[in-house]
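S.K.: I need the structure of the sequence given here:
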Amino acid sequence: MGLKSRIVGLVTRRYLARAQRKGFDLSKMALLPDGALMPLRRTGLDPVPELGEVRSREPASKINIPFGVNVWLVSGYEEAKKVLGGVKGYSNDFANLVGEHGASESHSPGGLGFADPPEHTRLRKLLTPEFTMRRLSRLTPGIKAIIEQRLDAMAAVDGPVDLVEEFALPIPSLVICELLGVPYEERGEFQRHSMARFDLFAGATASLGAISESLEYLLGVVRKQREQPGDGLLGMIIKEHGDQVGDLELAGLADGVLTGGFETTASMLALGALVLLQDRDSFKLVHDDDAAVHDFVEELLRYLTVVQVAFPRFAREDTEIAGTRIAKGDVVLVSLSGADRDPVLGPDMERVDPTRAATSHLAFGYGVHRCIGAELARMELRAAYPALVRRFPSMRLADEELNYRKVSIVYGVERLPVLVD
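M.R.: The predicted structure follows:
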């Protein structure tokens, strides 16, 4: 076994062992009761009705799970912002799961998502320069070229086209390959490592195994960049910071960019296209009016909120949320999909309105942990939707039943067969 495999295997084994000693039987996470899985279920494009009922009745509610810990679901918009922005009151630290000793000897598999300030601040500063609009603008021609290539590929298919496989998945994958500096020829491997990480029916141990494989693969990418730094994100960090950033730490950051920007954007591309296909008024609006695309994308981000639940927060001290007492050490889960349907954002939030003015939605989170790649995702969506409907103005759904993910942190549809002729 190589050094990389030993390091990654050690991280995963410690994660499992520490978490299980704290009372989490991760091998049985897929057996959680239905009530606990409710925030991760949907009916078509909409959160299950129970989520709205819980939000209106109790915006901070207890989740009954059999692992001997207190877990709270926050589904109200204002309450969600308070938790997400409460760095002093809540911790994201990986040590909450593996214990301080384990955390000191390993690295978080979640990059920024499992780090607190000042470590989070240090890591985010490494990435921030690559996600400014000035730096991202250099990707614009490449994004447009990638979209056109995928549209050409769709046009060449004889019969129904799976929009997920031919359009939604390749676009963000290739964009992130370019962003990180991953060679184009490795895109298939790159895609494989970001899938199957959020389907809880596979079990938490399977998800952790996927994290382990992804980190091992990215360690190889980092090693190549260390030898010959390119102009992508990894190469630039290595050029600017050298040995101040270790290989495993850099691989963890890259893994966070991969999982945060690939599957989420792919799900948005597919589900957003489904909205367009189901609503011809929206289809026509995006087809005809460039000025309407910005607000339409923001409304889709709010309405779909494909990342259903934010990274878990751990209460640093006894506190209250909407009059509910939260004890120090309790786990707090924020339902982003529930918060983005809260009526405090405006009227008729359960319906997608293509003409609605942009809202302060939480699709990218909030506070210091807000998604660093939000603007890149917006760039992809704003370019992809108009290009799709203008290239295929007669596009329509094929006569096939759609299969959505049943229980998933990142919501999506497995296939989206369309006719483009």
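S.K.: contacts and neighbour counts: CA atoms only from here.
M.R.: OK.
S.K.: any chance you could map the strands in the stretch 1-150 of the chain?
M.R.: Taking DSSP state E, counting those that start in this stretch as the test, the strands found in the stretch 1-150 of the chain are 42-43, 46-47, 60-63, 71-74, 90-91.
S.K.: minimum distance to F296: which of the ones you listed has it?
M.R.: Across those, F296 has its closest neighbour in strand 46-47 (17.5 Å, CA to CA).
S.K.: quick one on the thing from earlier: wait, which of the strands of the stretch 1-150 of the chain is closest to K239?
M.R.: K239 sits nearest to strand 90-91 of all the strands of the stretch 1-150 of the chain, at 31.6 Å, using CA to CA.
S.K.: check which helices and strands that closest one sits against.
M.R.: If contacts are counted by 3 or more CA pairs under 8 Å, 6 or more residues apart in numbering; DSSP states H and E, strand 90-91 sits against strand 313-315.
S.K.: would you do the same for the sequence below? I want to compare the two.
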Amino acid sequence: MAITPPATDPLAPLRTRGYVVLLVLSALLGVPLAAGAFGFLQLTEHMQTWLYTSWPQALGYRSAPLWWPVPFLAAAGIVVALIIRYLPGNGGHEPSEGFKVQGVSGGWDLPGILLAAVVSIGIGAVIGPEAPLVALGGGAAALVLRALKRDADEKTVAVAGAAGSFAAISTLFGSPLAGAFLLMEASGLGGSDLQIVLLPGLLAAGIGALIFVGLGSWTGLGTLSLTIQNPPHATSPTVAEFGWALVLGVGCALLGLLIKRCAQLLRRPVAASTRTRLLLTPAIGVAVAGLAAAYAQGSGHALTDVLFSGQTGLSPLVGSSAAYSVGALVLLLACKGLAYCLSMAAFRGGPVFPSLYLGAAAGLLLSHVAGLSTAAGAAMGIGALSAALLGLPMTSVLLVTLLLGRTGVTVMPLVIVAVLVSHVLSVRFAAPRTATSVPSAAPRT
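M.R.: Below is the predicted model of the structure:
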């Protein structure tokens, strides 16, 4: 099966029989891949609940004591370090490099990617599930295609892998459209190539969304999507709020720069050798646990606010923002931000969800001290910090709209300004420095 016949028409592959077969295969693959993604998300969610709620309560604690995460995150660090060192695939891509859509993972890479992600996300590292799901969905789809058609060309395999990735994250962000948009912007595809990849991807995502909803209803477990329930009411933007959009855009660009540089600097000693990885990864796990304990002790809120990706914590944070004082939000930003840096340097997962959570916390903090509305502050913070950390401005604006619904539509002009400022400054900060030439001294006569 091939979709690349020799032709000058860039859309010629869409008219081939192989492309029709690929569309059918994408629809069929959407079912098991979405079911697998659903199982992955439920597994990590239940691991978190059992470790930090059910088990402590079974031992007689009202909630997990401050020391509780230390042994689990230390053990997780050891396991993840061993997976990265000894299993193929390096445990998945480095989250400190940002969200990137890379080539299709090989079949032997998938077990290591799966295990590293389950241990990292399920036990409490501040890391998200989106990057492993993209790799696992794409790799599994490509593996199936190669098994069914050994002579499939690389472009066909790549399109099938993209469709698998679409299916795997079809409703992770509350809508299959958000996941599809994320992958399209991150891949940098355009023109006819985008059309060729988009159709199988959207088809697989649509089928995957149906499977997510069906399994959530049938099992009673829900779909674990990121949609914020009962978002705060928003009013029409004011001139003053446009000024605060500029402030948030600049602040989130600086915060994003700090987080990325910190994670990349910490990654260097971790990845220097097998010995340093085996020593530093569990040490980083203990440090993340310590930050969670410090936050809980200082704020009176649960240590799980710092742990985990923030996927299930974003809606309670925004919905009950009045329960968080200025001091608690400052401490949350400091502790979760540091834990995020540490986790990206050593564990495996994706960078998206913690950026959304931290952005919401930053916006809520500004709304407390400046009189900015809760809805506008949270929305602008989510968009601006995700743009700074992911480098995907269009996706950042779309995510705010889908997460907050009508509230997001109302404050969209503010979000666009904050995202634009944050993205432009982030790109400027990331520009490689060119050495300035020093004029040579004039020869003496």
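S.K.: mind checking the TM-score on these two?
M.R.: Once superposed, the chains reach a TM-score of 0.33 (TM-score structural alignment, normalised by the length of the first structure), with 216 aligned residues with a CA RMSD of 6.6 Å.
S.K.: one step back: of all the strands of the stretch 1-150 of the first structure, which one is nearest L271 of the first structure?
M.R.: strand 46-47 (11.3 Å).
S.K.: kindly reformat the strands of the stretch 1-150 of the first structure as TSV containing distance to V98 of the first structure.
M.R.: What follows is the strands of the stretch 1-150 of the first structure, written out as TSV (distance: least, CA to CA, whole Å):
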stretch	distance to V98 of the first structure
strand 42-43	31
strand 46-47	31
strand 60-63	22
strand 71-74	17
strand 90-91	14
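S.K.: will you turn these into JSON lines that also has mean neighbour count?
M.R.: As requested, the strands of the stretch 1-150 of the first structure are exported to JSON lines (neighbours: other CA atoms under 10 Å):
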{"stretch": "strand 42-43", "mean neighbour count": "16"}
{"stretch": "strand 46-47", "mean neighbour count": "19"}
{"stretch": "strand 60-63", "mean neighbour count": "20"}
{"stretch": "strand 71-74", "mean neighbour count": "24"}
{"stretch": "strand 90-91", "mean neighbour count": "24"}
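S.K.: G272 of the first structure: which of those is closest?
M.R.: strand 46-47 (12.9 Å).
S.K.: so which of the strands of the stretch 1-150 of the first structure is nearest L136 of the first structure?
M.R.: Here strand 90-91 is closest among these (CA to CA), at 30.1 Å.
S.K.: and T265 of the first structure, how many neighbours does it have?
M.R.: By other CA atoms under 10 Å, the residues close to T265 of the first structure number 25.
S.K.: just checking, what packs against the host helix or strand of it?
M.R.: Following DSSP states H and E, one finds T265 of the first structure within helix 263-278. With contacts taken as 3+ CA pairs under 8 Å, 6+ apart, helix 263-278 of the first structure sits against helix 170-180, helix 280-288, helix 293-304, helix 374-391.
S.K.: residues of it that come out buried?
M.R.: 263-277 (16 or more other CA atoms under 10 Å).
S.K.: point out the one among the helices and strands packed on helix 263-278 of the first structure that comes closest to I238 of the first structure.
M.R.: I238 of the first structure lies closest to helix 170-180 among these, at 11.7 Å (CA to CA).
S.K.: next secondary structure after that closest one?
M.R.: Assignment by DSSP H and E places the next element after helix 170-180 of the first structure at helix 187-192.
S.K.: so which elements touch that following helix?
M.R.: The contact analysis (3+ CA pairs under 8 Å, 6+ apart) places helix 187-192 of the first structure against helix 170-180.
S.K.: what angle sits between the helix it packs on and helix 263-278?
M.R.: Counting by axes from the mean of the first three to the mean of the last three CA atoms, to 10 degrees, helix 170-180 of the first structure lies at 150 degrees to helix 263-278.
S.K.: tell me what helix 170-180 of the first structure is packed against?
M.R.: Counting contacts by 3+ CA pairs under 8 Å, 6+ apart, helix 170-180 of the first structure is packed against helix 140-155, helix 187-192, helix 233-241, helix 247-261, helix 263-278.
S.K.: if we can go back for a sec, including distance to E320 of the first structure and mean neighbour count, could the helices and strands packed on helix 263-278 of the first structure go into CSV?
M.R.: Below are these laid out as CSV (distance: least, CA to CA, whole Å; neighbours: other CA atoms under 10 Å):
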stretch, distance to E320 of the first structure, mean neighbour count
helix 170-180, 39, 23
helix 280-288, 42, 17
helix 293-304, 27, 22
helix 374-391, 30, 19
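S.K.: isn't C341 of the second structure right up against K260?
M.R.: Yes - contact criterion CA atoms under 8 Å: C341 of the second structure and K260 qualify, at 7.2 Å.
S.K.: the closest residue to V118 of the second structure other than its chain neighbours: helix or strand, and which one exactly?
M.R.: Closest residue to V118 of the second structure apart from its sequence neighbours, by CA to CA, 6 or more residues apart in numbering: T44 at 6.1 Å. If you go by DSSP H and E, T44 of the second structure is part of helix 17-49.
S.K.: list the buried residues in the helix or strand following that helix.
M.R.: On the C-terminal side of helix 17-49 of the second structure, the closest following helix or strand by DSSP H and E is helix 55-58. Going by neighbour count (16+ other CA under 10 Å), the buried part of helix 55-58 of the second structure is P56.
S.K.: what's the first helix or strand after helix 55-58 of the second structure?
M.R.: helix 69-86.
S.K.: report the inter-axis angle for the helix or strand just after that following helix versus helix 69-86.
M.R.: The helix or strand immediately downstream of helix 69-86 of the second structure is helix 110-123, counting by DSSP H and E. Relative orientation of helix 110-123 of the second structure and helix 69-86, computed by the same axes, to 10 degrees: 170 degrees.
S.K.: which other helices and strands contact helix 110-123 of the second structure?
M.R.: On a contact count with 3+ CA pairs under 8 Å, 6+ apart, helix 110-123 of the second structure meets helix 17-49, helix 69-86, helix 130-148.
S.K.: which stretch among those helices comes nearest V326 of the second structure?
M.R.: Counting by CA to CA, V326 of the second structure lies closest to helix 69-86 out of these; the figure is 25.7 Å.
S.K.: show me which positions of the closest one end up buried.
M.R.: Neighbour-count burial for helix 69-86 of the second structure [16+ other CA under 10 Å]: 69-70, 72-85.
S.K.: before we move on, what about stretch 262-278 of the second structure?
M.R.: Neighbour counts over stretch 262-278 of the second structure (16+ other CA under 10 Å) mark C262, A263, Q264, L266, R267, V270, A271, R277, L278 as buried.
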